[in-house]
Each structure stands twice: as structure tokens, then as C-alpha cells.
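**Student:** heads up, no residue letters with this:
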């Protein structure tokens, strides 16, 4: 028997293995570098030593928070375990960018809507459907009427400036003031209807058709004439009854197609006698959609006649003052 075999007592030799040196059974090895007896036991769990991952290796390191899905592993070990990567968390910066982009889209949409609204409003206000459908001849008449009004206002301004200069001119101041006061008194008397007036003007006759002439139509004519520079007016009925028209004159629809002016009943046809610029007043009455068109729309007729001299002779009773008195 060789030195590498030992006797087992069974008749079979046992190969020589690592012999545990030591003293009596159960005693630890007295050598300082001797391994732990428990480590040599085949029943002790083998704990692998920790290894640092190689920096240059191509094996990806599994995160500690990763979850291992073992559902695909077969009992025989034929399928490898799949590793699920943890879901990427949505950071506050990403949420902020998302909110900013949504707010920007809403702001742009609101600005576009605001711009569209402004454009539509500008087109609506800058376009006059009445003038857009007006003929060229009517536009010329309207422009002529506006020019005449401007010229009349310029003349009034020059007259007032001359009166101001005369009142400030020293020796002539007193006489000029007296003349100016007389002139203003005459003008106010004509406007108040307490004085008769003579001058160039126009006669406007209303003839009814299927419907009687209404008070609103006559009032519209009076307002158009005033706007065109009328200085004195009176209205007459078919029975020759005449009423002076002043600022406080009112018109009402009477019975049986009559017209009530200042409480006095007039029968058709009605004639307005007015002093002023005949051409300007004619243009004002013939404006599209104005007095003439309104009367003709109900079957009536308006006749305009220019005269070099017309007389407004009807007078309005002066108002009796109860409390006011002139200052000397």
C-alpha cells in the first residue's frame, strides 16, 4: 500500500485527501493562518465574494430598483429571466414645459380671435351701406349740400369777427354796439316769429296719395330745412290757414287725415314757405331716403319751387313773461 492511501477497515483503500492537522478531535487548529473549520464544512453556505464591476466590460449593471420578471422562466431553466427597466419619472421641469406650451397655444388662439374681431368691427364701422348703394348723382348733391353749409358757417364767422373788431374800435364802438344790438334784435324777432321776414327762398307743397301726409313727414321736412340754413318758415293748409313755424312748434296727426300745428287744424294739401338758400334746401330735401323719397314711398308727391322773393308774414304770439324782466 502506498503512502497516498489509508486504511478504512473495509478492505478498500481511501484516497489521500487534505488532512486536517491538529490535535485531538474537536479541537481547533492552533496555527494562526488555519481556515475556519466551519468554512471547510460541506454544509456551510457558500457566499460569493463581492466583485467590482469591470469598467470596460460591456455588461450593463442592473439597478437595485429594477424588478425581475420570473414569469418567463421555465422549471427546466430553459428561458432566461427578463429584467424590466424602471419607468422614467416625469420631472417637474418636463411638467413645466408641458404647461408652458399649453398656455402659449391658448394665448396665441386668444390673440388671433381678438385680431379677427377688431378687423370685422373696423370693416363694419368704416362701411356705410347707405352711401355704398347711393348713385353718383346723389353723392354729388350731398357733397354740394355740405359745401354750402360750410360756406354759410364761414360767412357767419367772418361777420362775427367784423362785429367784434367794430365794438373794439374806440370812437365807433358806441354806434357799432347800437347797430349790432338792433340787428340782433331783428334776427331774434324773426327766429321767435314776432317779426315778418322777406327774402329768397322756396315753397314746398305736400300732396297726399293713398295715405294722408303724416305729422312725422312734415316734421322731417322742417328739420331738413333748418339744417340747410332756413331762417324763417310758415305752413299753410288747403283752407288758407297759416301758422308760423318756430323752435317750439309741434305737429300732430289730426282726424280724417288732417294736421294739427300749434293746436290749429290744417287740411291737405300743405305748403311750407321758407326763406333761405333755395339750392341748398332743395338738395337737402332730395337726399336719398329723405323727405321726398319718404312721401313718394306712400304714394304722395312733393313739389319744390324756387323763388327770388318769398314773404313769411304769419306771426307767432309773443310769450308773456311772468318772472323775467330785462336788465337796464
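**Tutor:** Nice, thanks for sending it over. On a predicted model such as this, the values are computed, not experimentally measured, just so you know.
**Student:** make it CA atoms for all contacts and neighbour counts henceforth
**Tutor:** Noted.
**Student:** what ranges do the helices span in the chain?
**Tutor:** Assigned by DSSP state H, the helices in the chain fall at 37-40, 92-126, 129-132, 136-167, 173-192, 215-227, 278-285, 291-297.
**Student:** including mean neighbour count and distance to residue 324, could those helices go into JSON lines?
**Tutor:** Converted to JSON lines, these look like this (neighbours: other Cα atoms under 10 Å; distance: least, Cα to Cα, whole Å):
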{"stretch": "helix 37-40", "mean neighbour count": "11", "distance to residue 324": "134"}
{"stretch": "helix 92-126", "mean neighbour count": "11", "distance to residue 324": "48"}
{"stretch": "helix 129-132", "mean neighbour count": "10", "distance to residue 324": "48"}
{"stretch": "helix 136-167", "mean neighbour count": "14", "distance to residue 324": "28"}
{"stretch": "helix 173-192", "mean neighbour count": "15", "distance to residue 324": "17"}
{"stretch": "helix 215-227", "mean neighbour count": "18", "distance to residue 324": "28"}
{"stretch": "helix 278-285", "mean neighbour count": "22", "distance to residue 324": "36"}
{"stretch": "helix 291-297", "mean neighbour count": "18", "distance to residue 324": "39"}
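**Student:** alongside the first one, take a look at this:
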């Protein structure tokens, strides 16, 4: 090179520049980044991390209005199920008070004792008839049996301890089914003789209406107040009438005015004429 030529001006080339990787600008941020990462990752690892990340975002709870509604509905449904289970468990005798259960148990025990005494009496009568060989014992047993059957059939008057139920009906809401429920409840409580106003109630008694809303018992018209007289254990029968959801409470809810009074002696004086069964005949067995 001649002395007239001028050397080019500028930084001297760096020999290490060829060994470095060219930097390229990031089109989104404007910063430079290496074209090749210093620590490369396997594609399988990136896919696993991406899958777990998506799963976490999908399962992560989100506080939205829809989720709030679903939570409230689920809570209400659970409460309703618990209430239904408790109500089902409380059905039957479980909803009675302790004194009511004691009274019912006492009535059952008395009925069992009464039946046991009746069985003993019949056993003694049978033994007397088998050993005496005379007609006097047989006549006495037949007479006692006839009196018992006369009371049950309503052909003989009866007296003894019992209760008297008076049902006022100012709103004319008492139906034949209500009277039937009262009679059935008394029978279940051990009533041995029942009378409604002037009508003797027996096994084949029936109730209905005539002339609009006038109540009929065995074809006889009966008017309010309805008076039901029953002979039996007063405590057992009065407790059966006062059971929650029973006869007295149901009548009160309807608008009637029932009252129950126990007595050491009540009289059942109404009688039924003896009738011969049309279809039933004594069995030879």
C-alpha cells in the first residue's frame, strides 16, 4: 500500500465475535434474546407441565354467581333430606310423651291381666264341668256367659267405671267418620259397652247422614251435642282420647268442642233388639 492511501477508520474487529451466537431482537418486547437457549428442554417435559397447568386451572374453584347458587341449593337439599329422615324416625309411638307411653303400657298390661283372669276362670269352669257331672255348674256357667254376651251384643244394660265424651258442634263440622274414629279408639282402649246419645253401639253399628248434615247412627237420627258413654278403664280411655293427633285434637282443629270426663260409674242403658244372623252359622268344628 502506498503512503498516499489512508487506512480505514473504525474499531478493530474482535476475533471472539465469530465464536458468539448472534443476538436477535424479540418482536414482542424489543429486547434481544439468544437465538438458541443455553439449557435446552425436552419436548416431553414441556407437554407434561402444560397438561398439569391446564388441569389446575380447570379444577381451581372460582367464586362466581352460578357457583354460589349451586352451593345454596346443595345446602337446602341436604337440610331437607335431614329433616325428612328425622320426621320419618319420629313417626309412630316415638312422638308421644312419656306419660302417654306409660298410660298406654299400663292399659296394655291391664288388658293382658284381664284376659289372663278370664282364661283362668274358663279353665276352672271347664274343670268343674268335667268333675261335677251335675247340671248346676253347667247352668251357672251358661248364665254367666249369657250375661257377658248380652252386654257385648247390647241386649242387656251395663254399668261400671268409664268416661263420658261430649262433643259440641256449633259449626256443624262433625262427620260420621269422626264419630266412627272415636268409637274405634274407645274399642282399642278396652271399652266394653258404648252408647251414643240414645243409641247402643255394638259390633255391627254404622253411621251416616240424612236430611243434609244430620248424623245417623244405626238408622236413628242423633243431634249435637253428641254424648258418647263408654264403660272401661277410665284412665286408659281418657289417655287414648288425648293422644297428640288423636280424636280430641282432631275435633278441636275442625272447630268442634269436645270434652272428656272420667267417672267411677257410668250407665249404658240403651238396648238393641236381639237379631238372628242371616249368613253366619255355628261351625261344627
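**Tutor:** Received it, and whenever you're ready, just let me know what you need. Bear in mind the structure is a predicted one, so any value in this text is a computation, not a measurement.
**Student:** to residue 326 of the first structure, which of the helices of the first structure lies closest?
**Tutor:** helix 173-192 (13.3 Å; Cα to Cα).
**Student:** packing partners of that closest one?
**Tutor:** helix 136-167 (3 or more Cα pairs under 8 Å, 6 or more residues apart in numbering; DSSP states H and E).
**Student:** and the helix it packs on with helix 278-285, angle?
**Tutor:** Note on geometry: by axes from the mean of the first three to the mean of the last three Cα atoms, to 10 degrees, helix 136-167 of the first structure and helix 278-285 are set 130 degrees apart in direction.
**Student:** and helix 136-167 of the first structure, what does it pack onto?
**Tutor:** Packed next to helix 136-167 of the first structure, using 3+ Cα pairs under 8 Å, 6+ apart, are helix 173-192, helix 278-285.
**Student:** so which of those is nearest residue 242 of the first structure?
**Tutor:** Of all these, helix 173-192 comes closest under Cα to Cα, at 16.1 Å.
**Student:** now check the second structure for the residue matching residue 215 of the first structure.
**Tutor:** Taking TM-score structural alignment, residue 215 of the first structure has residue 176 as its aligned residue in the second structure.
**Student:** pretty sure that match contacts residue 209?
**Tutor:** Yes - with contacts counted by Cα atoms under 8 Å, residue 176 of the second structure reaches residue 209, the gap being 7.1 Å.
**Student:** between the two, which contacts overlap?
**Tutor:** Common contact partners of residue 176 of the second structure and residue 209 (Cα atoms under 8 Å, 6 or more residues apart in numbering): 215-216.
**Student:** show me what contacts the match of residue 215 of the first structure?
**Tutor:** Taking Cα under 8 Å, 6+ apart, we find residue 176 of the second structure in contact with 207-209, 215-216.
**Student:** go with 7 Å
**Tutor:** Contact analysis of residue 176 of the second structure by Cα atoms under 7 Å, 6 or more residues apart in numbering lists 207-208, 215.
**Student:** my read is that residue 284 of the first structure contacts residue 226, right?
**Tutor:** No - Residue 284 of the first structure lies out of contact with residue 226 (Cα atoms under 7 Å); the separation is 9.8 Å.
**Student:** if we can go back for a sec, what would the helices of the first structure look like in a markdown table with distance to residue 310 of the first structure?
**Tutor:** Shown next, in a markdown table, are the helices of the first structure (distance: least, Cα to Cα, whole Å):
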| stretch | distance to residue 310 of the first structure |
| --- | --- |
| helix 37-40 | 143 |
| helix 92-126 | 42 |
| helix 129-132 | 34 |
| helix 136-167 | 20 |
| helix 173-192 | 14 |
| helix 215-227 | 15 |
| helix 278-285 | 11 |
| helix 291-297 | 22 |
